[in-house]
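Undergrad: Model the following, please.
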Amino acid sequence: MDYQFIRNDRAEPAAIFEMGAETLGLWFSEELGRDRQKIHHLLDVIQQLEHKNIEQYALQGREFNMDLTRDEIEVYAAITRDEGEIDIPEDTELYDQESICGCGLEDFKEVLLSWQEFVGGM
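TA: Down below sits the predicted model:
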């Protein structure tokens, strides 16, 4: 998974991920940001998953939610999982490639540790 961390025009940390994983970049940039407490909490959750103390974990955010399991994570825009009924024509397909993505738990942990290092140096 290709990604890079930058400082945006307001000197805030921002993550840019390859096509197909843009949602993960938005999650790092908008939901996680510099919140070191949240970073530590997620690393603790990952450790619990790795040691099989828990099977899954759900993290709700303002714009994006995250589901973590022992094998993978999935980040999705909160609106894509809205349980309310939407009145759309029967054969309509919704495009959600830019509002949902996932990756392996090990890969996510590696990116999260890199993010922790990046925002720690700011």
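Undergrad: C-alpha only now, for contacts and for neighbours.
TA: Noted.
Undergrad: residue boundaries of the strands in this structure?
TA: For the chain, the strands defined by DSSP state E occupy 3-7, 13-17, 56-60, 64-69, 72-77, 100-104.
Undergrad: Not counting sequence-adjacent ones, nearest residue to residue 70?
TA: residue 49 (5.1 Å; Cα to Cα, 6 or more residues apart in numbering).
Undergrad: related to what we said a few turns ago, now mean neighbour count too, for the strands of the chain, in CSV please.
TA: Below are the strands of the chain laid out as CSV (neighbours: other Cα atoms under 10 Å):
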stretch, mean neighbour count
strand 3-7, 14
strand 13-17, 19
strand 56-60, 14
strand 64-69, 20
strand 72-77, 20
strand 100-104, 18
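Undergrad: Reformat those strands as a markdown table; add distance to residue 89.
TA: Output for those, formatted as a markdown table (distance: least, Cα to Cα, whole Å):
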| stretch | distance to residue 89 |
| --- | --- |
| strand 3-7 | 37 |
| strand 13-17 | 33 |
| strand 56-60 | 30 |
| strand 64-69 | 26 |
| strand 72-77 | 22 |
| strand 100-104 | 22 |
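Undergrad: Following up with a second sequence; could you model it the same way so I can compare the two?
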Amino acid sequence: MDFEFKKNTLLGTYTVYCSMGHEAVAQWVESELGTQIARVDKHLELLAQARNNPFNEINVLGQGYNLSVYDNEVTVTAHTVQDDSSDWHDEELGSFSDETEAVCGLDDFESLLIQWREFVG
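TA: This next block holds a predicted model:
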């Protein structure tokens, strides 16, 4: 997973851009962590726990996204797609699903969080 950070110096806002298929990860970082270092640190601790116990699933329910870590894989899912009763998946929305769900490796995700912490800190 490739990523890039940008800061708008006029507005003081921070933005994450992730490679295609990982847009939900960028949305999760911006909305669930923002520039709060304590939240980043908390999630880095959770990743360390996940690394030590790879088959013990960790779930973090955020305001707009759910983060799940299992077997060295991280899944970010928007709450809007967790309602399995809806039939609007895949074909109707195409690339919209990239903004609502993404999967990446634990190492890539951890690297993203470490670099985000340094960038906003």
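Undergrad: where does the TM-score land?
TA: The TM-score (TM-score structural alignment, normalised by the length of structure 2) is 0.83; 116 aligned residues with a Cα RMSD of 2.2 Å.
Undergrad: quick one on the thing from earlier: my read: the residue nearest to residue 70 of structure 1 touches residue 56, true?
TA: Yes. Residue 49 of structure 1 is within contact range of residue 56, at 7.0 Å (criterion: Cα atoms under 8 Å).
Undergrad: Need the overlap of contacts for those two.
TA: Residues within reach of residue 49 of structure 1 and of residue 56 at once, by Cα atoms under 8 Å, 6 or more residues apart in numbering, are 69, 70.
Undergrad: For residue 108 of structure 2, grab the count of nearby residues.
TA: 15 (other Cα atoms under 10 Å).
Undergrad: Give me the distance between it and residue 44 of structure 2.
TA: Per Cα to Cα, to the nearest Å, residue 108 of structure 2 is found 12 Å from residue 44 of structure 2.
Undergrad: Could you do residue 82 of structure 2 as well?
TA: 24 Å.
Undergrad: One more: residue 67 of structure 2?
TA: 12 Å.
Undergrad: Residue 3 of structure 2 now?
TA: With Cα to Cα as the criterion, residue 3 of structure 2 and residue 44 of structure 2 are 18 Å apart.
Undergrad: repeat for residue 99 of structure 2
TA: Taking Cα to Cα, one finds residue 99 of structure 2 at 23 Å from residue 44 of structure 2.
Undergrad: same thing with residue 119 of structure 2?
TA: 15 Å.
Undergrad: okay, these two: which has more neighbours?
TA: residue 44 (18 against 13).
Undergrad: Give the equivalent position in structure 1 for that one.
TA: The pairwise alignment with structure 1 assigns residue 44 of structure 2 to residue 43, based on TM-score structural alignment.
Undergrad: Find the nearest non-adjacent residue to that match, please.
TA: residue 109 (7.3 Å).
Undergrad: what residue lies at the spatial centre of structure 2?
TA: Residue closest to the average C-alpha location in structure 2 (Cα atoms, centre = their mean): residue 25, at 3.2 Å.
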